[in-house]
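Participant: Here you go, sequence then predicted model.
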Amino acid sequence: MDSKNFAECLCPIARSLNLLGDAWTMLILRDANAGMTRFEQFKKSLGIAPTMLTKRLAALTDEKLLEKRQYSERPPRDEYVLTQAGRDFLPVLLLIGAWGRKHRGHGEMVRLLDAENGTDIQPVAIDAVTGAALGTRAIKAVYPQE
């Protein structure tokens, strides 16, 4: 499969990775979900080159995961606010983090806590139809008829 064709691929995972498949993009969404909105905040948090950050923010804005809003006229300054699509990505990030804690968990790591009761968050993906945890049952891909 040629990565240039991922955007047109029948597989929703491949289509999503076409945009979200690099670490910088995921980390920008992580920081945005943590409340960051400004270019300098992202740059400081990530230690990312400004040109790379500009490209990633533009792509996330073009794909409507972030919305660009002007917060200052003089000098003109924009902030990047999560859209519904960007907020909908938070559970994916939390599941990636849970996988990382389980399989890459050597050394100290950040803990994610429920802000209301202080308990550790233990994300799990559940099929809304059956209530079964994903990964506990076989999955079959059904392709559209040609």
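Facilitator: Received the coordinates, thanks. Residues are numbered from 1 along each chain as shown.
Participant: rest of the way, CA atoms for contacts and neighbours
Facilitator: Will do.
Participant: can you give me the helices for the protein?
Facilitator: Assigned by DSSP state H, the helices in the chain fall at 12-20, 23-33, 39-46, 50-62, 84-88, 90-103.
Participant: Check the gap between residue 143 and residue 133 for me.
Facilitator: Between residue 143 and residue 133 the computed distance is 23 Å (Cα to Cα, to the nearest Å).
Participant: So which of these two has more stuff around it?
Facilitator: residue 133 (12 against 8; other Cα atoms under 10 Å).
Participant: hang on, isn't that one packed against residue 124?
Facilitator: Yes - with contact defined as Cα atoms under 8 Å, residue 133 and residue 124 form a contacting pair (7.0 Å).
Participant: Could you count how many residues lie near residue 40?
Facilitator: 13.
Participant: What of residue 63?
Facilitator: When neighbours are counted by other Cα under 10 Å, residue 63 registers 13.
Participant: what sits against it?
Facilitator: Residue 63 makes contact with no residue, according to Cα atoms under 8 Å, 6 or more residues apart in numbering.
Participant: second one coming, line it up with the first:
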Amino acid sequence: MVKRVSLWNAACPVARSLDAIGDWWSLLIIRDAFSGARRFGEFQNGLGISKGVLTTRLRDLVERGIFETAPASDGTAYREYVLTAKGRGLFPVIVALRQWGEDHLFADGEVRSSLVERGTGQPIAKLIIRSANGRSLAWTDTQVTA
């Protein structure tokens, strides 16, 4: 097995973000947390992930400050995984991945899940990258500086 290389000291925020998130299982765990999953069994049942992999990913996400554990909301002895402010900050990332997938990975009419506004049931608008003054920007309107 190839040893994972840490990108934590990279000068690139994308590389550091990927290092913090870990892997695709972690993003799916975070996605499920946004849908209301809080307990180990909920994540495992929803994802079909092995207990060992899920244990490792949840531990890493807690260590990275994306989740915290809390007493179960129903008063039982269980612990729940709750997104921190840092974890909730990943919502636009999950939405961006969802919208990209909707645009590029499904055939017309193919069944897929949808993200809608809770109060109205209406689809959410596409994410738009904007300048500081609100103007819409394309990738060609941006550059990375050191």
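Facilitator: Nice, I can see it. If you're wondering where the values come from, they're calculated on a predicted model, not measured in any experiment.
Participant: one step back: what would the helices of structure 1 look like in JSON lines with distance to residue 137 of structure 1?
Facilitator: Shown next, in JSON lines, are these (distance: least, Cα to Cα, whole Å):
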{"stretch": "helix 12-20", "distance to residue 137 of structure 1": "19"}
{"stretch": "helix 23-33", "distance to residue 137 of structure 1": "28"}
{"stretch": "helix 39-46", "distance to residue 137 of structure 1": "37"}
{"stretch": "helix 50-62", "distance to residue 137 of structure 1": "33"}
{"stretch": "helix 84-88", "distance to residue 137 of structure 1": "24"}
{"stretch": "helix 90-103", "distance to residue 137 of structure 1": "18"}
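Participant: which of the ones you listed is buried the deepest?
Facilitator: helix 23-33 (a mean of 18; mean count of other Cα atoms under 10 Å).
Participant: Can you give the contact residues for that one?
Facilitator: 20, 42, 45-46, 53, 56, 60, 80-82, 86-87, 89-90, 93.
Participant: what's the mean distance for it versus structure 2?
Facilitator: Here the mean offset of helix 23-33 of structure 1 against structure 2 after fitting is 0.6 Å, by mean Cα distance after the TM-score superposition for structure 1.
Participant: just the angle between that helix and helix 50-62, please?
Facilitator: If you take axes from the mean of the first three to the mean of the last three Cα atoms, to 10 degrees, helix 23-33 of structure 1 sits at 70 degrees to helix 50-62.
Participant: and residue 67 of structure 2, how many neighbours?
Facilitator: By the criterion of other Cα under 10 Å, residue 67 of structure 2 has 24 neighbours.
Participant: Let me see the contact set for the residue lying closest to it once chain neighbours are set aside.
Facilitator: Excluding its sequence neighbours, the residue lying closest to residue 67 of structure 2 (Cα to Cα, 6 or more residues apart in numbering) is residue 83, at 4.4 Å. By Cα under 8 Å, 6+ apart, the contact set of residue 83 of structure 2 is 30, 33, 66-68.
Participant: and which of these is nearest residue 106 of structure 2?
Facilitator: Of all these, residue 106 of structure 2 sits closest to residue 30, with 22.2 Å by Cα to Cα.
Participant: and residue 138 of structure 2, what pairs with it in structure 1?
Facilitator: Alignment note: residue 138 of structure 2 maps to residue 135 in structure 1; criterion TM-score structural alignment.
Participant: and that match, how far is that from residue 50 of structure 1?
Facilitator: Taken as Cα to Cα, the span from residue 135 of structure 1 to residue 50 of structure 1 is 39 Å.
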